[in-house]
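Student: Sequence plus predicted model, see below.
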Amino acid sequence: MSQPTAPHNQLSLRPARVQTRDDNPYARKLFLIIDNVPDMQRAISMTLATFGANKVEYANRASDALAKLARFDFDVVLCDYDLGNDYDGLYLFQEAKERNLLKPSSVFMIITAEARVERVISAAELAPDGYLLKPFTGEKLRQRLDKAMRKRDAFKTVDQALMKEEYLTAIAECDRRIGARDEFMMDFLKLKGSLALKIGDHLTGKSVYEQVLAIKALPWAQLGLAKSLTSEKDYPRARQLFEEVLDDNPRVMECYDWLARIYESQQDPVNAKQVLQQAAQLSSVVVRRQRKLAEVSMKAGDFSTAQSALSRTIDLAKYSTYRSVNDYAALARAQLAAGETKAAQQTSDTLRREFRHDQVASWVGTVIDSQIATQSGQPHRGRELIDNAIEKYRDLSPMLNETTELEFVRACYHSGREDVAVSLVQQIVKNNHDDELMLETIEQVFRDVGRAEDGKRIIAENVQSVVDLNNEAVRLAQAGQLDEAVALFNKAVAELPSNMQIMLNAVNAILAFVHRKGWHESHVSLAHDYLEHVRHTDPANVKFQRLLVAYRTLIEKHGKTQWML
């Protein structure tokens, strides 16, 4: 294939010294070039060839790139910033990271002709390894890649812990490297801060970002501090910091999402909606943002915006891992709220067609249809359909998430099956008794069905029942009645298998039992299973991370390596 010379204003192909194949790191690496201009792809490929790179793949669009990233383990990704159709390289990078399509040691570099992109990237918490402004020489590309690969090598010890989701180990390694004060000290501070926020250790995160800002006013540290303050509910200071970052650069998209979160926490869905609409105008391709825009629009009573955002969500998610039956249920709910029963019926029909042979989708369609029938003046038909859904619920419940179950709760209330709705809500509350966002979502469901006061009472009673049970088990443990404490926690786990805090408290009680009374095989077996369960469902839980360390220490002490996690 002929390889034309790149335009002189884009890339200068000045050869760099080529090492022999045996000692040349470029010869061993697999590259991906993402650019929608074929001439630019070829020009970059030719430059890489002068470094000794000979394994190169190409992608023209974001969807092609994600498909290739899912298929191959790339060592280096060079991605144009402007990918067309509202996609940019930074969004692609963040999407690939969140979907675990990039191995930790991969280098991801953005290439752009826009100088403003530097400011966008510098503010991002989840940022690529660097950027390169067009036009650039081969030597400049080589220098940037060499530095990025050196940085990746420096992070390899942390990468191993991150791959195993052992965040406290990763933070400890960050501390070691920060203490070394080498050229990547700021990078390790940035990683430590983001990991602290990830596991919910907001005080550590706040301390890290304040430490950085005392040295230099870096946008990513401002952003991180604002997130820490939001988690501590210091909303005025957090909002001020987010707005300062946006004043400097209105394309730091995370700020809009977090500002919306603040407004929503303050029961202000109107401003939350406006902030997310601003963000959607700048970048309309983020599924989660469109989904959130729909949610706050429903709370604000703007059913038209909710419908538009959900339709966009469904279109964007159609061929991705974000595809969800819940979006169709939410769209039908928005349509029914606007009095558009025919549109809701079309949504239900589309759901069944798009997810044919899917039991859950068929069941959700029945739930939607029951609400359509009730609202269309056919209450007996609505009751018949909801009774059919109730009958199938037990078999399908292991496949349902809480968002789907709450749609079911709404339908049960609308069709007069309050008994089923209350029973299901009680279980959801007990399994999420310390999850403020989930409890607020449940409160919103009760507001939607006109039972706000009932909802507050049901939530409060069931939260308190879990707190009382937990306190009783803790009291038994503190009184030295460890057998009884472990038994009570195990009983609670059996009744509330999705309550992570109860499960972790059970582990804590078992560890205390073994420390005090010696090895107990069946108890340790349960602790192992509980930790394994939490690892799969909530690995970033800070209590899990701490208990995992304590559990491993105990296993090593007793030499029972067969129970190691």
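Tutor: That came in fine, so what should we check first?

Student: hey, let's count contacts and neighbours off CA atoms from now on
Tutor: Will do.

Student: Just list the residues touching Pro25, thanks.
Tutor: By Cα atoms under 8 Å, 6 or more residues apart in numbering, no residues touch Pro25.

Student: if we go to 10 Å?
Tutor: Gln19, Phe51, Gly52, Ala53, Asp146, Met149 (Cα atoms under 10 Å, 6 or more residues apart in numbering).

Student: where do the helices sit along the stretch 451-565 of the chain?
Tutor: 452-478, 482-495, 500-517, 521-537, 542-558 (DSSP state H, counting those that start in this stretch).

Student: what's the answer for the stretch 101-250 of the chain, then?
Tutor: 117-123, 138-154, 156-163, 167-180, 185-198, 202-215, 219-231, 235-248.

Student: Most tightly packed of those helices?
Tutor: Ranked by mean neighbour count, the helices of the stretch 101-250 of the chain are led by helix 219-231 with a mean of 24 (mean count of other Cα atoms under 10 Å).

Student: elements contacting that helix?
Tutor: Contact analysis of helix 219-231 by 3 or more Cα pairs under 10 Å, 6 or more residues apart in numbering; DSSP states H and E lists helix 117-123, helix 185-198, helix 202-215, helix 235-248, helix 253-265 as its packing neighbours.

Student: how far away is the most centrally placed residue in the chain from Leu92?
Tutor: Using Cα atoms, centre = their mean, the residue of the chain that lies closest to the mean C-alpha position is Glu98, 6.6 Å off. Computed as Cα to Cα, to the nearest Å, the Glu98 to Leu92 distance reads 10 Å.

Student: Included below, for side-by-side comparison, is a second structure:
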Amino acid sequence: MPEFSDLSVLIVDPSPGMRASLHNMLNASSITKIDYATSAGTAIRQLGKKAYDIILCEYDLDGGGANGQDGQQLLEDLRHHRLIAPDTIFIMLTTEGTGAKVIGAAELTPTDYVLKPFTVEALMARIGRAVDRRNALLPAATQVANGNLREALRLCAAGIDGAPRYATDFARLQAETHAALEDWSEAELVYQTVLALRPGAGWAQLGAARCHYAQGRYDDAREALERLLELYPRFMSAHDLLARTYQALGQDHLAKKVLEHAVTISPHMVRRLRHLGELAFATDDIGAAERAFRAVVGKARYSEFRSPEDHVNLVRTLVRKGDAGQAAGVIRDMERSLRGNADTDACRALAAALVLDLGGHETAAAAELARAAESARTAEALSSQLKIGLVNACLRHRLDSPAAALVLDMMNDSARGLTVEQAVDVFEKAGRHDLAVTVGRRATQQAEEALSDTAQKLGQGELRAAVGAITAAVRRSPRNVQVLLTAVQTILRQLDELGWEAPLAEQATALLARLRKLDPANGALEHMAQQYGATRRKYGIAATA
């Protein structure tokens, strides 16, 4: 099959005999660009160096053991950490005995499953169908990957009409693209259109429920998800969203019950176990929290993406239980097994402070918290949740300066920083109105500095630098009307003078929509909309924007 000769394949299988058999099957079909991985860890390292068209992955990667990663967990890690492109073909190889279980409880769906034993003809037929589908969707998927979402929507609409064989796939991509634009009503319309033709399409039911959730229609989301789970009790993503929906409705105990049931069906997904532990802790079910966090620490041990935060969660639970001895053991395990992790110093110090507090050693605990806050300022991978917990711990020990410095650093985090409102809320909830006022004033000062810096860069003709400065200010102050106005004006000027860039144009569209909600009577909105339209016409893309 010469059309396959350019494909590259990674075989992930611990069995030398199976790797050799797959190699021979692929060679017989003109596929010669083949590499191997014997475990999830080696596959992740391999994919960190090189991209592949196809991944053939054995589900049972640890030979039936209870601790190592399986193929489904590997797929979860690869997609969650974006180590494979959305169009990478991932085919899971399973035995008949485990196939039904795996397919029924899939966390993230592979491109296809192949049940063993199989012939070369059967394998290549599956690969052929997957390649045909990928090629049909590739132009639209490429536009999504490049941030050209409006062009992707146009190509999806054309694909639905021009390639009826893949109309459902195009509709799914179309809905997901609308969701990426936060155009939830349009996304919901696509899902409902699919459901009118295919009422049993579980993914479309889940997509519609996600639209309800995103629009704050939590009761609608709950009803849709409960109906979906009646039809597909092992639809794991529906369990996860239902738990979040119950949380949004203020029903944490019901959310915990949903996750406990989901874990009995599919016990290996680390993120679900972590969520269960957090809910159990929040509802004072310390026994369930301890079990969940111990499972997280144990299962994550075999992942390339371990985090010392999981040890902190377990320590916090054991401290709530009053078990300082076991908590100290968890800290020792963290120090030993995660010595090279950049976040370990901050997590070790925070965990140590928790244990010291339990023993009544306030002075020593405060010293550890100060170390944790200092380390956390440069630990980029730590979650906002852990950092906010650290801020609150500092405030309880009257460590105002480290707490304020950490919050300001979080506000300035370009990737996932706190907004001004969130930062102020941290201090208000801690009963520290004085620090809330201080942070609010500092945020106002930063916004004014950003506006001044943007104006200076514009005056010097440094358009790209000006856009960078003002968009950083938008991340910190997403509801500051003057910052938003300046951001749109600056982006439009760059588009007009330096050429059309679809992702930047999408950003301008989103910011204009936000401004219309915040300040619908603002007189500048109409002028900017006209300027945006003129720039589109200037570059001949008005019909597709």
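Tutor: Here it is on my side, so go on. Nothing here was measured: the structure is a model prediction, and the numbers come from that model.

Student: TM-score for these two?
Tutor: Superposed pair, TM-score by TM-score structural alignment, normalised by the length of the second structure: 0.74. Supporting alignment: 503 aligned residues with a Cα RMSD of 5.0 Å.

Student: before we move on, back to that, between the helices and strands packed on helix 219-231 of the first structure, which gets nearest to Leu78 of the first structure?
Tutor: Among these, the nearest to Leu78 of the first structure by Cα to Cα is helix 117-123 (14.8 Å).

Student: how far apart are that closest one and its match in the second structure?
Tutor: Helix 117-123 of the first structure differs from its equivalent in the second structure by a mean of 7.9 Å after superposition (mean Cα distance after the TM-score superposition for the first structure).

Student: show me the contacts for the residue nearest to the centre of the first structure.
Tutor: Counting by Cα under 10 Å, 6+ apart, Glu98 of the first structure has contacts Leu92, Leu126.

Student: Can you find the partner of it in the second structure?
Tutor: For Glu98 of the first structure, the aligned position in the second structure is occupied by His80, per TM-score structural alignment.

Student: Pick the most deeply packed of the helices of the stretch 451-565 of the first structure.
Tutor: Of the helices of the stretch 451-565 of the first structure, helix 500-517 is the most buried (mean count of other Cα under 10 Å), at a mean of 21.

Student: tell me what that one is packed against?
Tutor: Checking 3+ Cα pairs under 10 Å, 6+ apart, helix 500-517 of the first structure ends up next to helix 418-431, helix 452-478, helix 482-495, helix 521-537, helix 542-558.

Student: How far off centre is the first one?
Tutor: Okay, so that is helix 418-431 of the first structure. 26 Å (Cα atoms, centre = their mean, to the nearest Å).

Student: picking up where we left off before, tell me which of the helices of the stretch 451-565 of the first structure sits nearest to Leu83 of the first structure.
Tutor: Nearest of these (Cα to Cα): helix 521-537, 33.8 Å.

Student: Now tell me what touches that closest one from outside.
Tutor: Against helix 521-537 of the first structure from outside (Cα under 10 Å, 6+ apart): 164-166, 486-487, 490, 493, 497-511, 513-514, 538-541, 544-545, 547-548, 551, 554-555, 560, 563-565.

Student: and if you look at stretch 423-440 of the first structure?
Tutor: 265, 402-403, 405-406, 408-409, 418, 422, 442-446, 455-456, 458-467, 493, 495-502.

Student: Give me the distance between the two termini of that stretch.
Tutor: Per Cα to Cα, stretch 423-440 of the first structure runs 18 Å from first to last residue.

Student: in it, what counts as buried?
Tutor: 424-434, 438-439 (16 or more other Cα atoms under 10 Å).

Student: Looking at these, which one is closest to Val245 of the first structure?
Tutor: Closest to Val245 of the first structure, out of all of these and judged by Cα to Cα, is Met438, at 29.2 Å.

Student: quick one: secondary structure of the closest one?
Tutor: helix (DSSP: H, G, I helix; E, B strand; the rest coil).

Student: I'd say Ala508 of the second structure and Gly533 touch.
Tutor: No - contact criterion Cα atoms under 10 Å: Ala508 of the second structure and Gly533 do not qualify, at 11.7 Å.

Student: so how far is stretch 234-247 of the second structure from its chain's centroid?
Tutor: 16 Å.

Student: Next: stretch 338-351 of the first structure.
Tutor: With Cα atoms, centre = their mean, you get 30 Å for stretch 338-351 of the first structure.

Student: Just give me the match in the first structure for Ala351 of the second structure.
Tutor: In the first structure, Ala351 of the second structure lands on Ile368 (TM-score structural alignment).

Student: And the contacts of Pro25 of the first structure, which is closest to Ala344 of the first structure?
Tutor: Closest to Ala344 of the first structure, out of all of those and judged by Cα to Cα, is Met149, at 52.5 Å.
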